[in-house]
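Trainee: How does the following fold in three dimensions:
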Amino acid sequence: MRVLVTGAGDFLGRRLLEALRRDRPEGRRILGIDRHPQPPLDGVTLLDVDPFEADTLNAAVADFDPTVVFHLAALASVARSSETPAYAWRADLLGTLNLAEAVARTRATLVFLSSTVVYGAAFRDKPRPDEAVTPRPDTISGRTKSACEYILRDVLANAGVKHLVLRPANYIGPGQSETFAAASFAGQIARIERGLAPPILAVGDLAAGRDFIDVSDVTAACLRVLDRVEELPDGGIYNVGTGIVTPVSAILDAFRGLTDAAFTVQVELDRTRPTGVRSQGCDPSAFMAATGWAPAIPLPESLAAMLDAARARVG
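Mentor: Okay, the predicted model is just below:
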């Protein structure tokens, strides 16, 4: 089996490559591609490939001739997508279209890591939607992810190439960018503890609720897809989450319980989202039934690991 992972340098991409390497049976080959050079990883071939350059991408895919492709190369941050809409559309759609056309020339199965953010306004009617709920994206990130799902369906179905879509909820873990709320809390607290920042924690909308899942559980979901790739139906769409909506305020309370540092909380408008639905979860039961997967890492354990990693970064 030959497994190709796009977005090799991203938060999830690197972890998936590491997991594939640890779990590698005899004969499995692994290729990670990213726009930028990546640190070496034993047992994994890494290539600098710009997804915007169709000819280069085509050549890399054709030369490797993958069995399964995990497409992770996209903007994960809703906030960043909103700040750079033109780049968000170009990065997500053009990169996905080029990859789809390259994979359409192979016999691979493509697995796209979309997001539950595609449900958008549908969260108002059903805070924990299942896959039967029609997406109604209300953010740039949601619209680009939804459009990518259509691109893959149209291009690959026409070529007779199988594809699957996973829609992960809000995944978190050590080393995540501080553009995400939980990672931002961890980083700020670590700096406050070391006296590198005043005892003021900047926050956004604490009343918002999300389905927070550890990145290792999302990685495990990808590995389970790899094991069951022949059994899962072409065009299958699956939510990947815990099924539990946790208020951001509860994340902050959990971090307070992990530190002796005293701090005040300050709401900053640029950390709040002007649009979107406050409570966003998902129903992952279809994926659990189809694969036997289930989230294994409790939220408190994830948050403790994030704070420990943030402390290590500040010394």
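Trainee: C-alpha only now, for contacts and for neighbours.
Mentor: Noted.
Trainee: Summarise which helices and strands the longest helix anywhere in the chain is packed against.
Mentor: Secondary structure of the chain per DSSP state H: the longest helix is helix 140-159. For helix 140-159, the packing partners by 3 or more Cα pairs under 8 Å, 6 or more residues apart in numbering; DSSP states H and E come out as helix 78-83, helix 85-89, helix 95-103, strand 163-168.
Trainee: Could you also give me the structure for this second sequence? I'd like to compare it with the first:
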Amino acid sequence: MKCLVTGISGFVGGYLTEFLIKKGYEVYGIDQSGNLVKGAEVLQADILDKEKVFKIIKDVRPNQIIHLAAQSSVRRSWDNPELTQKVNVDGTRFLLDAVREAEINSRILIVTSAEIYGVPNGILITENHSLKPVNPYGESRLKQEKLIEEYKEEYNMDIVISRSFPHMGPKQLNKFVCSSFAYQIAMIESGKQEPVLKVGNLEAVRDFTDVRDIVKAYYLLINSDSNGVYNICSGNGISISEVLKALLCFSNRKINVKQDPNKMRPSDIPVMVGNNSKFVNLTDWIPIIPIEETLKNLLDYWRKKAF
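Mentor: Presented below is the predicted three-dimensional model:
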């Protein structure tokens, strides 16, 4: 079984590749950086390079495609909404056009985001929730999903969508909140940063899942028979302040916490917690790694980098 992973050199791509190889897959990757990923054949290409993407699809002829390549930062989407839309919408269009023009019937999983929902009108967000994104990143994901539905209807393409809620784990970039906290603690412990940890909004509540549980979910979803839309999430909410408290408990250093206006989002959703019952009913998937273990693993990763 050949699987092509776009954005393979990113945070999720490495974990996904490792998981797929253990399942006996032949893994290929598209990535702008061209960085090596153990066990995979990585082909350097920008997802916006339509001709290069088509050539890769035509040459590899994958049975399955998992589309991770994206501009995935909410903060960056405010700084550059045009690029966010271009990567997330046009990049998806070029990929789907390449599959169609290469005349192959690949099974495709496209990963979008819970940011598509906007401010929730209930406690747990289901897939039937209204789609009213409140930031350029979420808007790009909504346009992406509309494009996908058009291609499914017009060309009968075999596509399933994951609306992924936040995930974390070792190797995550420190521009994301949990990794930022862990990185700063590690730098403070190593003496490379003053004992002041800068934070943004600590009141927000989010639904976090370990990346190692996430990649198992993606494997189960692409190997299902469904062409639907599924929330991939833990179904449990935790405030950012609780995340910070848990990480600080792993350190013996006295650390002061200071709010940094630069880390505040122009528009932040107070609570975002998903309902995963539709996906669980489809696959029997259950996230098994406790958040405390994930946070400890994340902090230990940055400690190794810092010392």
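Trainee: Please enumerate the strands of the first structure.
Mentor: Applying DSSP state E to the first structure gives strands spanning 2-6, 29-34, 45-48, 68-71, 109-113, 163-168, 170-172, 200-203, 209-210, 212-214, 237-240, 246-247, 264-267, 279-280.
Trainee: so which of these comes closest to residue 134 of the first structure?
Mentor: strand 237-240 (11.8 Å; Cα to Cα).
Trainee: Mean distance between the closest one and the second structure after superposition?
Mentor: For strand 237-240 of the first structure, the mean deviation from the second structure after alignment is 0.4 Å (mean Cα distance after the TM-score superposition for the first structure).
Trainee: Give me the nearest residue to residue 123 of the first structure, chain neighbours excluded.
Mentor: Distances taken as Cα to Cα, 6 or more residues apart in numbering put residue 280 closest to residue 123 of the first structure, at 6.0 Å, once the chain neighbours are dropped.
Trainee: how near is that neighbour to residue 105 of the first structure?
Mentor: Separation of residue 280 of the first structure from residue 105 of the first structure (Cα to Cα, to the nearest Å): 37 Å.
Trainee: Looking at the two, which is more packed in?
Mentor: Each of residue 280 of the first structure and residue 105 has its neighbours counted (other Cα atoms under 10 Å); residue 280 has more, 29 against 16.
Trainee: Contacts only, for that one.
Mentor: Contact analysis of residue 280 of the first structure by Cα atoms under 8 Å, 6 or more residues apart in numbering lists 123, 127-128, 209-211, 245.
Trainee: For residue 31 of the first structure, state which of those residues is nearest.
Mentor: Distances from residue 31 of the first structure to these, taken by Cα to Cα, are shortest for residue 211, at 30.6 Å.
Trainee: What is the neighbour count of the aligned residue in the second structure for that closest one?
Mentor: Using TM-score structural alignment, the partner of residue 211 of the first structure in the second structure is residue 207. Using other Cα under 10 Å, residue 207 of the second structure has 23 other residues around it.
Trainee: Relative to the second structure, which residues correspond to stretch 142-158 of the first structure?
Mentor: Under TM-score structural alignment, the match for stretch 142-158 of the first structure is residues 138-154.
Trainee: got the buried residues for that stretch?
Mentor: For stretch 138-154 of the second structure, the neighbour count (16 or more other Cα atoms under 10 Å) marks 138-142, 144-145, 147-149, 151-152 as buried.
Trainee: cool, stretch 14-25 of the first structure as well?
Mentor: Buried residues in stretch 14-25 of the first structure, counted by 16+ other Cα under 10 Å: 14-21.
Trainee: Out of the residues you listed, which sit inside helices?
Mentor: Per DSSP H, these map to helices at 14-21.
Trainee: if I line the two up, what does residue 92 of the first structure land on in the second structure?
Mentor: Match for residue 92 of the first structure (TM-score structural alignment): residue 88.
Trainee: What separation is there between its match and residue 167 of the second structure?
Mentor: 19 Å.
Trainee: quick one, which of the two is more surrounded?
Mentor: residue 88 (25 against 22).
Trainee: Please determine how far the more buried one is located from residue 82 of the second structure.
Mentor: 10 Å.
Trainee: Over to residue 251 of the second structure?
Mentor: Applying Cα to Cα, the value for residue 251 of the second structure to residue 82 of the second structure is 41 Å.
Trainee: Check residue 263 of the second structure too.
Mentor: Residue 263 of the second structure is 21 Å from residue 82 of the second structure, where distance means Cα to Cα.
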